[in-house]
Structures are given as C-alpha cells and as structure tokens.
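Visitor: The following comprises the amino acid sequence and a computationally predicted model.
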Amino acid sequence: MAAFTVDARGRRCPLPIIELARRIGELDLAATLVLWADDPAADLDVPAWCRMRAQELVATRALPTGGTAYLVRRLT
C-alpha cells in the first residue's frame, strides 16, 4: 500500500511532476506513493523524472475514471 496518494487529475504539465517531487521527499526510503494524473504528458514525464531523480517507477495502471495511476518508490 502506498504511503501517499497525490491526485493531480485536472492539472496540466508541469504540475503533476511538481507535486510528485514535493511529496516524495516526505516519504521514508523504500516507501511508495501513487500519483493520479490525466495529463497525457505524464505518460512520458513520470518515467523520465524517475530516471533523472533515481527513483523507481514500480507500476502504472489505468484509472477507471480516466487517467493513470503511477506507483513510485523512493530510493534516494
């Protein structure tokens, strides 16, 4: 289970990534958060941000109400 759920649906780039970056720093190492986003740019932005910031994108899944859930684990 994720420590946080960040609902960024309805927000456009770069706001979902800004929220992800802000909240992941609040997590203990190895903890996870879920980012909900419906901005099409998030499909590219979230994996790229995880690579650049040395965090782990664990999984993605489509949300039944639209958008995508991104499960991210804090590694550093």
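Guide: Cool, got the structure.
Visitor: Please make it C-alpha for all contacts and neighbour counts, starting now.
Guide: OK.
Visitor: And the strands in this structure?
Guide: Along the chain, the segments classed as strands by DSSP state E run 4-7, 32-37, 56-62, 68-73.
Visitor: Tabulate these in TSV, adding columns for mean neighbour count.
Guide: Formatted as TSV, the strands of the chain follow (neighbours: other CA atoms under 10 Å):
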stretch	mean neighbour count
strand 4-7	16
strand 32-37	25
strand 56-62	15
strand 68-73	23
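Visitor: Mind putting those strands into JSON lines with distance to residue 43?
Guide: Listed next are these as JSON lines, based on distance: least, CA to CA, whole Å:
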{"stretch": "strand 4-7", "distance to residue 43": "15"}
{"stretch": "strand 32-37", "distance to residue 43": "9"}
{"stretch": "strand 56-62", "distance to residue 43": "9"}
{"stretch": "strand 68-73", "distance to residue 43": "8"}
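Visitor: Can you tell me which of those is nearest to residue 17?
Guide: Proximity to residue 17 (CA to CA) singles out strand 32-37 among the strands of the chain, at 9.0 Å.
Visitor: alright, now check it against this:
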Amino acid sequence: MSELFVRFHPDVVLDACGLPCPMPLLKTKQALAGLAAGQLLEVRATDAGSWRDIASFTDQGNHEMEAREQHEGTCFFWIRKAGDAH
C-alpha cells in the first residue's frame, strides 16, 4: 500500500473506474458539488484521459488537488473542496 493511501482519509470515495471520457470528470464535478467546504474527495478512474482532465480542472478552479498517483492502470486523485471550512 502506498504512503498516499495511508495518509489520506477521504470523506467520500468516487469510483469512476470503467467510465469513458468525459464521465470521470463529470462525476468528479457532481461529487464535489455535494461536499461541504474542506471535505476530501478520493476519485478512482481507469480512463487514461482522467489523469490530464481532472488535474486541469483543479488547476483552473478553486478546488485543491492534494495528491494524485497511478497504480496498475487506475488513477487516484485526492481533491479538497474549495471554500472556508469554518
């Protein structure tokens, strides 16, 4: 098990494995919309474009990509919902 898996304790896990582009990104946006500010979303996706698409989404927006990594064809993302958590 990777150090990242041990370090992160997501509030919600989104399994987008097997979904074709652009569904992993769309499901990520939907999941983030349902979270409170400061909560952590873990996304799992097997679509190769997700690596680029989800990173671009967080780079261009307010949500923070805490980390991302790939294991055996699956991309894992840990995204912190934007906003004041207080």
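Guide: Thanks, I have it. If you're wondering where the values come from, they're calculated on a predicted model, not measured in any experiment.
Visitor: between the strands of structure 1, which one is nearest to residue 15 of structure 1?
Guide: strand 32-37 (9.7 Å).
Visitor: now that closest one: how far from the chain's centre is it?
Guide: 4 Å (CA atoms, centre = their mean, to the nearest Å).
Visitor: Quick one: list the elements packing against that strand.
Guide: Strand 32-37 of structure 1 is packed against strand 4-7, helix 15-24, strand 68-73, with contacts defined by 3 or more CA pairs under 8 Å, 6 or more residues apart in numbering; DSSP states H and E.
Visitor: Show me the one of these that comes nearest residue 58 of structure 1.
Guide: Here strand 68-73 is closest among these (CA to CA), at 5.4 Å.
Visitor: Just want the angle from the closest one to strand 32-37.
Guide: 160 degrees (axes from the mean of the first three to the mean of the last three CA atoms, to 10 degrees).
Visitor: What residues in structure 2 pair up with strand 68-73 of structure 1?
Guide: Counting by TM-score structural alignment, strand 68-73 of structure 1 pairs with residues 75-80 of structure 2.
Visitor: mean shift between that stretch and structure 1?
Guide: Compared with structure 1 after fitting, stretch 75-80 of structure 2 has a mean deviation of 0.6 Å; criterion: mean CA distance after the TM-score superposition for structure 1.
Visitor: Tell me how many other residues surround the aligned partner of residue 51 of structure 2 in structure 1.
Guide: With TM-score structural alignment as the criterion, the equivalent of residue 51 of structure 2 in structure 1 is residue 43. Number of residues near residue 43 of structure 1 (other CA atoms under 10 Å) recorded here: 15.
Visitor: now swap in residue 56 of structure 2 and tell me
Guide: 12.
Visitor: quick check: stretch 21-34 of structure 1 aligns to which part of structure 2?
Guide: Stretch 21-34 of structure 1 covers residues 29-42 of structure 2 once aligned (TM-score structural alignment).
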